[in-house]
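Trainee: Let me see the structure of the following:
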Amino acid sequence: MAVQAKMKRAIFLVWLLIVPPGMWFTYKTYPPDFSGRWLELLAFLLLTSVVASMPIIINEMSIFLIQWVSLAVFLSLGIFAEMVLAQIAVIVLLLKIRIQKGESFRLPLNLNMFFLVSFLSGIFYYSLGGQTGPNLMNDPRSLWLAALYGVVSYFLNQVIISIHIRYIYKRNESYFGKEFIVETSTTLVTLPLGLMLYMFYNQVGFLALLIVGIPFISLSIIFNLYYSSQKVNEYLQKAAEIGHQMAERLEVNGVIDLFIQKLSEMLPVDYAYILEVVNEDELHLTRQIEGGTGLTSDIVMIRKNEGISGFVWEKQKGCLYNAKKDWQTFSKGFLPTDAESILAVPIVRNKKAIGVLMLASKRKRAYEKSQLMIVDILCSYFAVAMENAKHYELTKRQSEHCALTKLYNYRYFEKLLSEEFAKLMQFERKVLSLIILDIDHFKAVNDTYGHQSGNEILCELAARLTNLIGSRGTIARYGGEEFVVLLPEAQKEEAYQMAEMIRQAIANWPFTLKQSLDLAQHQVKITASIGVATAPEDAEDSLALIRHADRALYVGAKRAGRNRVAEYSTC
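Mentor: Next up, the predicted model:
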């Protein structure tokens, strides 16, 4: 949860009221003696800076093992020197992890925490009779006081962190998590290490910093490598799970939505763009997501080597940019002005780029190289899932549509009619009307002009029906020259009027034939007979609705002279 602006201002104010006055008070109360020891102070400063610049990052929380150096500094040079070096360590750490502008409050927050830990634990140590520069080798009491100082410092640090989590970050998660275990474990290691550094330093001088410092720095590197590899393994596991989930989706939009959702959960994604290769020579922006919401956008056409996506497409290699200044000079312009970090990966299938994925964040340095690899793997899963979904949709569309007219076919219509009738029976629908039409004397058209011309008439009639009905109902080719229109929530009078409009649209405008037997273009007038029935008024089940509409067609329209609309009547 984001820290509120009011809380951020309070943090800066607390730092202003506590740290500068507290440092001055400490300097006056426990004045340091640096005479002749400036080189010693500089050496500890260098060690502090090196250790602070190598934090362990766990779940976006930085754990830097500075306690052992602070302990040696405190025992050697006193509380004021330890305070100053601890403050410098915080600054070095935050520079290392590169906090964003919106997180600048973390600097005074951590400076406050380290000041309080240094001040309170130091006062506790001195109140028990502890001294600067104790002889730990020959004085067991001094050794125990030094160890107690380290324990109190650790305890105060944990208390303040828990307060931060609960009252500043407003997180109710358990404090005793992975970070607590790691920090406690490292403290158990670093406490004796700090005591050993102090004792070695008293014996051998600056060489002790190398003897103790180099192994510890190596340990920090090993910790970082371990947790980095663990994080990558977690990403790989998530990527495999996401791949299985995408494979289960059978619709293209469902695959894309899941892909973007999971990416946004794994990575800091403010903007996402999917570009598709069209005609082998252009990239088209087909999906645009900003703030988790899909947006419609103007068609953006990009050629190879144009902009970031064109470069990724050409090279079939992902790229990563940490800040806007790195990419803005060659961007194609559809990226938002507040975007900073960019991660772009080719979508490859069978060693061929079929698209490009671009992710953008408002934060600088939001992405890591390891994440580039993970997204590349996810794009491979995505490409396979998209291909499967497209094949499924094509097969489904072919099985549900008439190959000639592109309207729904008999199989799909009967399934839809059963579903709509079920809604009617469950009172989710009030009324359901059905229009069925049959072209008059269609056999004569085929005999005179040929079956190709007959197909032309069927296709043009399908287009006219689609334009007339629009989204008000569903049209299907029911048989050879028979068409049906299903109108949910349309009363019989409304359905009748619609049927009459259809009849006039057929009878009043001739059909153009371009593929007649004599190869000449003809204008042919045709008519249609139409039947209308409505449920529940005329039928109690779906088959009865079809049967009664068909009866109205043949008895009320065909037998009465054709080119007319008839509604079902029990009389």
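Trainee: When you work out contacts or count neighbours from here on, use the C-alpha atoms and nothing else.
Mentor: OK.
Trainee: which other residues reach the helix or strand where Val151 lies?
Mentor: Following DSSP states H and E, one finds Val151 within helix 140-163. For helix 140-163, the surrounding residues in contact (C-alpha atoms under 8 Å, 6 or more residues apart in numbering) are 67, 71, 75, 113-114, 117-118, 121-122, 124-125, 128, 130, 134-137, 175, 187, 191-192, 195.
Trainee: try stretch 73-91
Mentor: Here stretch 73-91 has contacts from 23, 26-27, 30-34, 41, 44-45, 48-49, 52, 66, 70-71, 107, 110-111, 114-115, 118-119, 122, 131-134, 146, 198, using C-alpha under 8 Å, 6+ apart.
Trainee: How about Leu458: what's its closest non-neighbour residue?
Mentor: Leaving aside its sequence neighbours, Leu458 sits nearest to Thr405 (C-alpha to C-alpha, 6 or more residues apart in numbering; 6.8 Å).
Trainee: one more to line up against the first:
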Amino acid sequence: MFTNENKIRSNAVVFLVVTIMLALLFDKVPTHQMDIYTFLGLLLVTIFAACYPLKYGQMERINIFWIMIPVLYLYGLPMMILYYQLAIFAFLLISRMKLGNFSHYPIYAMVFFVGPLLSYTIITIFGFEFGTMPFLQMLLVNCLFYAIFALFSGVVIMTLNKQVKGLNLVKYKESLFGEVLNSIFFVLLGTALYTNFLMYGKYAVVVALLVYIITVKIYRNYDATLQKSATLENVMEFQVNFNDYETQQQITKEFLQKVILVTGAKQVSIVYETEKHFIFNNAQLEKRFINRFQLNLFQKVFAENKMHYIKKRAYLQMEHLLETDLKTESLLVIPIGQFDQPAMLLLESDALFAFNKVQIEHCKLLVTAYKTALEHKSVIEKTIYKSERCALTNLYNYRYLTERIEEMEIQLVQHKMETISAIILDIDHFKRLNDTYGHENGNSILKEFAAHLQTLVDEQYVLARYGGEEFVILLPNTTSDDALKLAEHYRQVIETLSFQITVLGQQIIKEMEVHVTVSIGVASIPEHTSKLSDLITFADKALYVGAKQAGRNRVAIFK
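Mentor: Below is the predicted model:
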């Protein structure tokens, strides 16, 4: 990776080499006499065209060959190359807001030196001369010159940028067709400019420049229309398809990727404000923490709850605070709204003035769609949660248990799972507790008992309330011996627990502790059955025959 200092040195070396080569070319290839005013006028038009390039396919393209044609015919090849080199400087200077540095200079400098020289050499070898000739013949020569130049520059730039591998051929053919039409138009414009210049002088340049400006304007408007259409398609696609995402995390990941597509940001994150930190959740769903007292910028943004846009040198405020290799030039923060905690959308780019008004508006549309998607998903998740949970204990209910059993049966048939055990727990003498202390205290004991079970049972197992005071634990990939050990561990821990209840005596309310025990039944596949539908039934029989009838507060396995 080049440092900025290395880039400056390499650019200086390339500039020196190009200057020497250009001087040698002036010495070897004669140039024609020139009028200083014509020279400066054409140079100004060249620089203007370089600073106001074509824009289509979300890229800016320099096309000043239409000016180079009269320069080549009037002043010769060395002056043409000199114009190209000056145009490169002008383009890179104006595009620094997007490139950030002159790292592209060596490629452009060599391409716009070797390319015209190569084209000129090949054409002269075939016996063509660059001078006054019939219009159609001149047009043919110019087309050939530009074709060789464009082919050479295209191959060099694509090779250096490593864009040849994995090229989308359909899109490439469409782009190539557009490039051919574009090239023919500008070669025709340049040939007409030279012909008319000989007759009308500077007026021909003015007319050609107006034609160029109108053409660029049309291209830019068309490109802007395509970008708006593509952006709205992204927004609509996100709005339509958010129901396809199973979790809020998936919605967030898709939202951040859409923001990158719409804005071209190098990095996009959602920033959550907590009591002590700001949490960054980026497009890869990787979280990073930042000390809020070090980050005055985000304190201000969250306090004001409005969009904040730093158009250049944002890294001066963000340096050493964001854990990223990206040198942030532009930074945009957009409020998302209140969820579990305040949230903002953070966009970072290494380009100056990276985000325009249209991109920001489309980004806001995506934010609105994202909020709607999250709200809908939250409602759905809450509905599903309620349908799967017991209202009293907050454990999974019988319905959820049967669904998991069906899933596990499929896994058994597909041999993705070989062993499953089931544990059933029943609170001993629970009816007596209800009759003695009342149903309200009974419910209180059930809730607290369920909470203790949740802490005891590993998350990989399925814990559900089976009904009344019975609870089921499904243990995938667990043998009967391991299930027995776990069941005994549960029994011993529960035996030590105490439950707080409130008892109403003779006009006296008093708090007291009660203790409970459990009887447990265990059954396993394949030791006791090959069918999952029988597993819980066999565990239930072990519970009543082997544990309840044997005196309670014990563990029994199916026999």
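Trainee: Work out the TM-score between the chains.
Mentor: The TM-score (TM-score structural alignment, normalised by the length of the second structure) is 0.86; 544 aligned residues with a C-alpha RMSD of 3.6 Å.
Trainee: The stretch 1-150 of the second structure: helices as residue ranges?
Mentor: Using DSSP state H, counting those that start in this stretch, the helices of the stretch 1-150 of the second structure run over 4-28, 36-51, 65-75, 77-94, 96-99, 105-125, 135-160.
Trainee: Between these, which one is closest to Val259 of the second structure.
Mentor: Val259 of the second structure sits nearest to helix 96-99 of all the helices of the stretch 1-150 of the second structure, at 18.4 Å, using C-alpha to C-alpha.
Trainee: Show the residue spans covered by the strands in the stretch 451-571 of the first structure.
Mentor: 474-477, 482-488, 511-513, 522-524, 528-535, 565-567 (DSSP state E, counting those that start in this stretch).
Trainee: Go through the ones you listed and pick out the most buried.
Mentor: Per-stretch averages of neighbours, counted by mean count of other C-alpha atoms under 10 Å, single out strand 528-535 among these, with a mean of 29.
Trainee: re the thing from before, please identify the most buried of the helices of the stretch 1-150 of the second structure.
Mentor: Counting by mean count of other C-alpha under 10 Å, helix 65-75 has the highest mean neighbour count of the helices of the stretch 1-150 of the second structure, with a mean of 23.
Trainee: Just give me the mean distance for it relative to the first structure.
Mentor: Comparison of helix 65-75 of the second structure with the first structure after fitting gives an average deviation of 1.3 Å (mean C-alpha distance after the TM-score superposition for the first structure).
Trainee: so that helix matches what in the first structure?
Mentor: Under TM-score structural alignment, the counterpart of helix 65-75 of the second structure in the first structure spans residues 67-77.
Trainee: rewinding a little: need the strands of the stretch 451-571 of the first structure in TSV with distance to Gly294 of the first structure, can you?
Mentor: Listed next are the strands of the stretch 451-571 of the first structure as TSV, based on distance: least, C-alpha to C-alpha, whole Å:
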stretch	distance to Gly294 of the first structure
strand 474-477	27
strand 482-488	30
strand 511-513	42
strand 522-524	47
strand 528-535	39
strand 565-567	45
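Trainee: Please list all residues in contact with Val312 of the first structure.
Mentor: Val312 of the first structure makes contacts with 305, 318-319, 344-346, 356, as judged by C-alpha under 8 Å, 6+ apart.
Trainee: Highest neighbour count among those residues?
Mentor: With neighbours taken as other C-alpha atoms under 10 Å, the top of these is Pro346, carrying 30 neighbours.
Trainee: hang on, that one is in a strand, isn't it?
Mentor: Yes: when DSSP: H, G, I helix; E, B strand; the rest coil is applied, Pro346 of the first structure is found to be in a strand.
Trainee: Now do the buried residues in stretch 543-557 of the second structure.
Mentor: Within stretch 543-557 of the second structure, the residues scored as buried using 16 or more other C-alpha atoms under 10 Å are 543-548, 552-557.
Trainee: re earlier: and the helix holding Val151 of the first structure, how far out from the chain middle?
Mentor: 43 Å (C-alpha atoms, centre = their mean, to the nearest Å).
Trainee: Quick one: work out the angle between the helix or strand just after it and helix 67-77.
Mentor: Following helix 140-163 of the first structure in sequence order, the next helix or strand is helix 178-204 (DSSP H and E). For helix 178-204 of the first structure against helix 67-77, the angle between stretch directions is 40 degrees (axes from the mean of the first three to the mean of the last three C-alpha atoms, to 10 degrees).
Trainee: Helix 178-204 of the first structure vs the second structure, average offset?
Mentor: Mean for helix 178-204 of the first structure is 3.0 Å (mean C-alpha distance after the TM-score superposition for the first structure).
Trainee: Return the angle between stretch directions for the following helix or strand past that helix and helix 178-204.
Mentor: Next helix or strand after helix 178-204 of the first structure toward the C-terminus (DSSP H and E): helix 207-248. Angle, helix 207-248 of the first structure to helix 178-204, by the same axes, to 10 degrees: 160 degrees.
Trainee: quick one: buried residues of the helix or strand that comes right after helix 207-248 of the first structure?
Mentor: As assigned by DSSP H and E, the chain's next helix or strand after helix 207-248 of the first structure is helix 252-266. Across helix 252-266 of the first structure, burial judged by 16+ other C-alpha under 10 Å covers 252, 255-260, 263-264.
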